[in-house]
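Colleague: Only the shape, not the letters, is given here:
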């Protein structure tokens, strides 16, 4: 956890935070408590760490990697499995903008991080948005896992939605899978797409068939 706190402190300081390190560390600790809430099975600190690892691996592809890292920290800061539509993403974006401003991050930078967070609702980016593309690609990296990792992911998602009856869950999950498969490409950044696209599509198609 100390490494994660240090990473957050570095990213938010690079983004222009003006408060002391103690306040930055307290903010990171608070975010980690959110990522550790009991209703979470997949959207946990493990997922946050995995997203950050991908961003670190490909950060040269983004002009503002510190904003992408902060958006990763914030993108599921609000997570209620019973919420409808993109309420979690909207609430997380609003939360992100407010928190970053309290840490002294300039308003335009805080707003941009909030915009990035909002992209994770549908993982659709406009052209010439490498920061957004890296965040979305990192968030969807799990789709390209091996058989064991993908099965673990789908099992955790089902546990998060344990309140939903099987038939309703299957119907909703099928819609999600079809929407991802209908994207021109699941991954936007070419180096990532070359490595993961085929595997992710195979995983999604196999789950849809099952």
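Modeller: Received, thanks. A quick note: this is a predicted structure, and the numbers were derived from the prediction, not measured.
Colleague: From now on I want contacts and neighbour counts done on CA atoms only, so please keep to that.
Modeller: Fine.
Colleague: can you list contacts of stretch 119-134?
Modeller: With CA atoms under 8 Å, 6 or more residues apart in numbering as the test, stretch 119-134 has contacts from 55, 58-59, 61-65, 67-68, 75, 86, 89, 116, 135-136, 139, 187-189.
Colleague: Got a quick PyMOL command for the buried subset of those?
Modeller: In PyMOL, this line selects whichever of these come out buried by 16 or more other CA atoms under 10 Å:
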select buried, resi 55+58+59+61+62+65+67+68+75+89+116+135+136+139+187+188+189
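Colleague: which stretches of this protein form strands?
Modeller: For the chain, applying DSSP state E gives no strands.
Colleague: Spatially central residue for it, please.
Modeller: residue 139 (4.2 Å; CA atoms, centre = their mean).
Colleague: what comes up buried for the top helix by length along the chain?
Modeller: In the chain, assigned by DSSP state H, the helix with the most residues is helix 190-209. Buried residues in helix 190-209, defined by neighbour count with 16+ other CA under 10 Å: 192, 193, 196, 197, 199, 200, 201, 203, 204, 208.
Colleague: this is the other structure I want to compare:
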């Protein structure tokens, strides 16, 4: 489901509050919005950006630098070609280049680059308050109602429609088991209290579907 008109306006306003209203900030914001709106995306879209930023709003009380986390969210999937690890690396490089144009301080830029890297593994260190927030915000979709979770899994499958079903099932199952095998899916106090149980139910149910022979939902191109 795409952003509605009101959400699109609010998303642009959120960038302006974060980066300012200067021409450089406007140009960087326009580039980011174009990237998030690329036609090959099915899940990693403007809607994912919007919902992840809203999750940061919920978790911001646990962040050391909530605006730094917001910058990391804007950049974390700005490069998305379905190449785990490499996409995050190139997104971090993009953040370093474009935030300098916006006029952010080197220390803030370095921290945003580091936080984008956290989204490649979703394994922040215990001391890393901002890493916990950016990781949990990115994974908050896992705790959605069943219909929203099924729409999410169908969109992920669509982004990998070029991958044979057998290969996709195996790869997706590894990702889910990696998250479930940790002591927690979520790292913030709020995430553990409010999202953990629902997310585990959703992921275990998805693993059951992946293990079956039933065709996976795949929307039209």
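Modeller: That came through fine. Model, not experiment: these values are computed from the prediction.
Colleague: okay, now residue 171 of structure 1: neighbour count?
Modeller: Using other CA atoms under 10 Å, residue 171 of structure 1 has 10 neighbouring residues.
Colleague: Distance-wise, check it relative to residue 164 of structure 1.
Modeller: Counting by CA to CA, to the nearest Å, the separation of residue 171 of structure 1 from residue 164 of structure 1 is 11 Å.
Colleague: Kindly report the same for residue 176 of structure 1.
Modeller: 15 Å.
Colleague: got it, and residue 206 of structure 1?
Modeller: Plainly put, residue 206 of structure 1 is 22 Å away from residue 164 of structure 1 if you go by CA to CA.
Colleague: Give me the neighbour count for the closest residue to residue 28 of structure 2 other than its chain neighbours.
Modeller: Once flanking residues are discounted, residue 28 of structure 2 sits nearest to residue 98: 6.5 Å by CA to CA, 6 or more residues apart in numbering. Residues lying near residue 98 of structure 2 (other CA under 10 Å) number 20.
Colleague: Residue 121 of structure 2 pairs with which position in structure 1?
Modeller: Under the alignment (TM-score structural alignment), residue 121 of structure 2 pairs with residue 122 of structure 1.
Colleague: what's the neighbour count on its match?
Modeller: Neighbours of residue 122 of structure 1 under the rule other CA under 10 Å: 13.
Colleague: show me what contacts the closest residue to residue 197 of structure 2 other than its chain neighbours?
Modeller: Among residues not flanking residue 197 of structure 2 along the chain, residue 143 sits closest, at 7.9 Å (CA to CA, 6+ apart). Applying CA under 8 Å, 6+ apart, we find residue 143 of structure 2 in contact with 149, 195, 196, 197, 198, 199, 200, 202.
Colleague: got it, and residue 110 of structure 1?
Modeller: Contacts for residue 110 of structure 1 (CA under 8 Å, 6+ apart) come out as 96, 97, 98, 100, 101.
Colleague: Isn't the first one up against residue 112?
Modeller: No. When contacts are counted by CA atoms under 8 Å, residue 96 of structure 1 is not listed as touching residue 112 (9.9 Å).
Colleague: which of these two has more neighbours?
Modeller: The neighbour comparison of residue 96 of structure 1 against residue 112 (other CA under 10 Å) goes to residue 96, with 27 against 19.
Colleague: Quick check: the gap between the more buried one and residue 189 of structure 1.
Modeller: 25 Å.
Colleague: How about residue 145 of structure 1?
Modeller: 18 Å.
Colleague: Identify the residue of structure 1 aligned to residue 13 of structure 2.
Modeller: Under the alignment (TM-score structural alignment), residue 13 of structure 2 pairs with residue 6 of structure 1.
Colleague: How many residues are close by that match?
Modeller: When counting by other CA under 10 Å, one arrives at 14 neighbours for residue 6 of structure 1.
Colleague: Identify the residues contacting it.
Modeller: residue 25.
Colleague: one step back: give the equivalent position in structure 1 for the residue nearest to residue 28 of structure 2.
Modeller: Under the alignment (TM-score structural alignment), residue 98 of structure 2 pairs with residue 99 of structure 1.
Colleague: Which residue ranges of structure 2 form helices?
Modeller: 5-19, 23-36, 46-59, 66-76, 86-102, 106-118, 129-139, 146-159, 165-181, 189-194, 196-211.
Colleague: Deepest-packed of these, please.
Modeller: Stretch with highest mean neighbour count among those: helix 129-139 (a mean of 27; mean count of other CA atoms under 10 Å).
Colleague: Against structure 1, what's the mean shift for that one, could you check?
Modeller: Its matched residues in structure 1 lie on average 0.5 Å from helix 129-139 of structure 2 after superposition (mean CA distance after the TM-score superposition for structure 1).
Colleague: wouldn't residue 55 of structure 1 be in contact with residue 139 here?
Modeller: No. Contact between residue 55 of structure 1 and residue 139 fails when scored by CA under 8 Å: they sit 9.4 Å apart.
Colleague: measure the nearest residue to residue 94 of structure 1 once chain neighbours are set aside to residue 158 of structure 1 for me?
Modeller: In space, and not counting its chain neighbours, residue 94 of structure 1 is closest to residue 114: 6.6 Å by CA to CA, 6+ apart. The gap separating residue 114 of structure 1 from residue 158 of structure 1 is 28 Å, by CA to CA.
Colleague: What of residue 205 of structure 1?
Modeller: From residue 205 of structure 1 to residue 158 of structure 1 the distance is 18 Å (CA to CA).
Colleague: if we can go back for a sec, the residue nearest to residue 197 of structure 2 corresponds to which position in structure 1?
Modeller: By TM-score structural alignment, residue 143 of structure 2 lines up with residue 144.
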